[in-house]
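Participant: I'd like to go over a predicted model; first the sequence, then the structure.
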Amino acid sequence: AVTRAVRGRGVLVAEVRYRHRGWNGARADAAKDAETALNDLRERIGSVPVVLLGHSMGGRAALRAAGDPAVRGVVALAPWCPSGEPVEHLGGRRLYLLHDETDRVTSARESWDFVRRARAAGADAVGIPMRIGGHAMLRGADLWHRRAAELTAALLSHG
């Protein structure tokens, strides 16, 4: 959906491949892999505006990596945002966190708390309640895809 939304606009869509399964405590492997991908992108094509999009642990990794100067914003779908997750690095970033309140894997309440804390740190953060989909986003998948694509395209258009 994102690829279609930005087609013909000179946008590269790339995917982070995790080296390890899971977050792995303080190692935060997924976040490190996202940061490595940003550095690899910079080496390949120079400094360009970046929007990070991630689901669940990928949303957490995207939010952690958002301190990179190239990152314009983040779209996080049903992100895993445990209390105490750092937000200080998010000042000046636009963040969209989408979450279905019936999600039983990750907590919408923790996402909304993250949004409040990110705002206090200077981020332009928005929590978007979704009314369908649960964690896997299977029911209403077209809505989730459309919203992710629209928000990603909007973030790329700003600035």
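Facilitator: Yes, it's here. Residues are numbered from 1 along each chain as shown.

Participant: switch to C-alpha atoms for all contacts and neighbour counts from now on
Facilitator: Will do.

Participant: for residue 60, the count of nearby residues, please.
Facilitator: Residue 60: 25 surrounding residues under other CA atoms under 10 Å.

Participant: pasting the second one now:
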Amino acid sequence: MAQQATPVRTARLGRPLGPEPATVSGVVLLLPAGDETSHRRPSPVFAAASVRALGRRLTRAARHEGLAAHTVHYRLRGWNGNEANLARDAEWAAEEAVRRYGDVPVCLVGLGMGGRAALRAGGHQGVNSVLAIAPWLPEEDVAASPEPVKQLVGRQVLIVHGTNDQRADPELSFRLAARAKKANRKVCRFEVHSDGHGLHQHRDEVHALAENFVMGALFGRSFARPLEDALAAPPPLGLRMPLASGFGHH
């Protein structure tokens, strides 16, 4: 009796969030959090829940623009060292978006370890912007090569991080942003004072900032003044921009 081959796990895009536009003119790929090391399969329900609220907000904001937003379902839950599984899945997702929708700009939006994947996969030719929320980054060991930033040249990049994050060190995202800013002036970073990894206290403001960035990066809408200022400011000012309480509330 022939042995059945173990099916190869593949990453996949979830169903589009919100109503599917007749014509797609921009794509958001939502990259959920993951683990540093794990070869287990992620829970699709949990993964989708962590990014769904933001994805729905973005599709509502772009209902007249033709936005397709998909959650990326990873093959495995972990980054897994040099395998960089989540980054590979993010690159695959960008390639798949281009295959499905053609030559339209793609924004990678990642949370936690998904933020690291978004930054790492930002060099894909279809990607024009990267949003990393509370990105988990490795300690910068002098002996090891630091997290790369050259792939972000030519992209608009926003990092958002809570100053009280106990799971993903905000100082590491500041250092990465500082290195990225030297190669690409279109990099900025906002600090959410006294908030933790989940950014629960200021979720409305974080989502409003994310919406403003994504709509500007994909569809050319005007950036809000604080975002414009952060992109224009020299380091470290534009990399330690405080996210004001009430941002986005009219």
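Facilitator: Great, that's in hand. Quick caveat, the model's predicted, so the values are computed rather than measured.

Participant: may I have the TM-score of the superposed chains?
Facilitator: The TM-score (TM-score structural alignment, normalised by the length of the first structure) is 0.93; 159 aligned residues with a CA RMSD of 1.5 Å.

Participant: doesn't residue 213 of the second structure lie inside a strand?
Facilitator: No - counting by DSSP: H, G, I helix; E, B strand; the rest coil, residue 213 of the second structure is not found in a strand; it is helix.

Participant: which part of the first structure matches stretch 198-210 of the second structure?
Facilitator: Aligned by TM-score structural alignment, stretch 198-210 of the second structure corresponds to residues 136-148 of the first structure.

Participant: mind jotting down where the strands sit in the first structure?
Facilitator: 50-55, 71-77, 94-100, 124-130 (DSSP state E).

Participant: quick check: the third one compared with the second structure, mean distance?
Facilitator: Read that as strand 94-100 of the first structure. With mean CA distance after the TM-score superposition for the first structure, strand 94-100 of the first structure departs from the second structure by a mean of 0.6 Å once superposed.

Participant: ok, now the first one?
Facilitator: Compared with the second structure after the fit, strand 50-55 of the first structure shows a mean deviation of 0.8 Å (mean CA distance after the TM-score superposition for the first structure).

Participant: that strand corresponds to what range in the second structure?
Facilitator: If you align by TM-score structural alignment, strand 50-55 of the first structure falls on residues 106-111 of the second structure.

Participant: on that earlier part again, can I get the strands of the first structure in JSON lines including mean neighbour count?
Facilitator: Below are these laid out as JSON lines (neighbours: other CA atoms under 10 Å):
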{"stretch": "strand 50-55", "mean neighbour count": "22"}
{"stretch": "strand 71-77", "mean neighbour count": "26"}
{"stretch": "strand 94-100", "mean neighbour count": "25"}
{"stretch": "strand 124-130", "mean neighbour count": "19"}
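
Participant: could you export these as JSON lines, including distance to residue 64 of the first structure?
Facilitator: Supplementary listing: those in JSON lines, determined by distance: least, CA to CA, whole Å:
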{"stretch": "strand 50-55", "distance to residue 64 of the first structure": "10"}
{"stretch": "strand 71-77", "distance to residue 64 of the first structure": "10"}
{"stretch": "strand 94-100", "distance to residue 64 of the first structure": "12"}
{"stretch": "strand 124-130", "distance to residue 64 of the first structure": "14"}
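
Participant: my guess is residue 124 of the second structure contacts residue 92, does it?
Facilitator: No - the criterion here is CA atoms under 8 Å, and residue 124 of the second structure misses it with residue 92 at 9.4 Å.

Participant: of those two, who's got more company?
Facilitator: Set residue 124 of the second structure next to residue 92 and count neighbours by other CA under 10 Å: residue 92 wins out with 19 against 16.

Participant: map that one across to the first structure for me.
Facilitator: Residue 92 of the second structure maps onto residue 36 in the first structure, by TM-score structural alignment.

Participant: the second structure: helices as residue ranges?
Facilitator: Shown for the second structure, the helices assigned by DSSP state H span residues 44-61, 85-101, 113-120, 170-183, 203-219, 225-232.

Participant: touching, residue 66 of the second structure and residue 26? I think so.
Facilitator: Yes - counting by CA under 8 Å, residue 66 of the second structure does reach residue 26; the two are 6.5 Å apart.

Participant: give me every residue that touches residue 155 of the second structure.
Facilitator: 122, 127, 128, 129, 130, 184, 186 (CA atoms under 8 Å, 6 or more residues apart in numbering).

Participant: go again with 10 Å.
Facilitator: 107, 122, 123, 127, 128, 129, 130, 184, 185, 186, 187, 217 (CA atoms under 10 Å, 6 or more residues apart in numbering).

Participant: tell me the spacing between the fifth one and residue 71 of the second structure.
Facilitator: Counting by CA to CA, to the nearest Å, the gap between residue 128 of the second structure and residue 71 of the second structure amounts to 18 Å.

Participant: try the fourth one
Facilitator: The span separating residue 127 of the second structure from residue 71 of the second structure equals 16 Å under the rule CA to CA.
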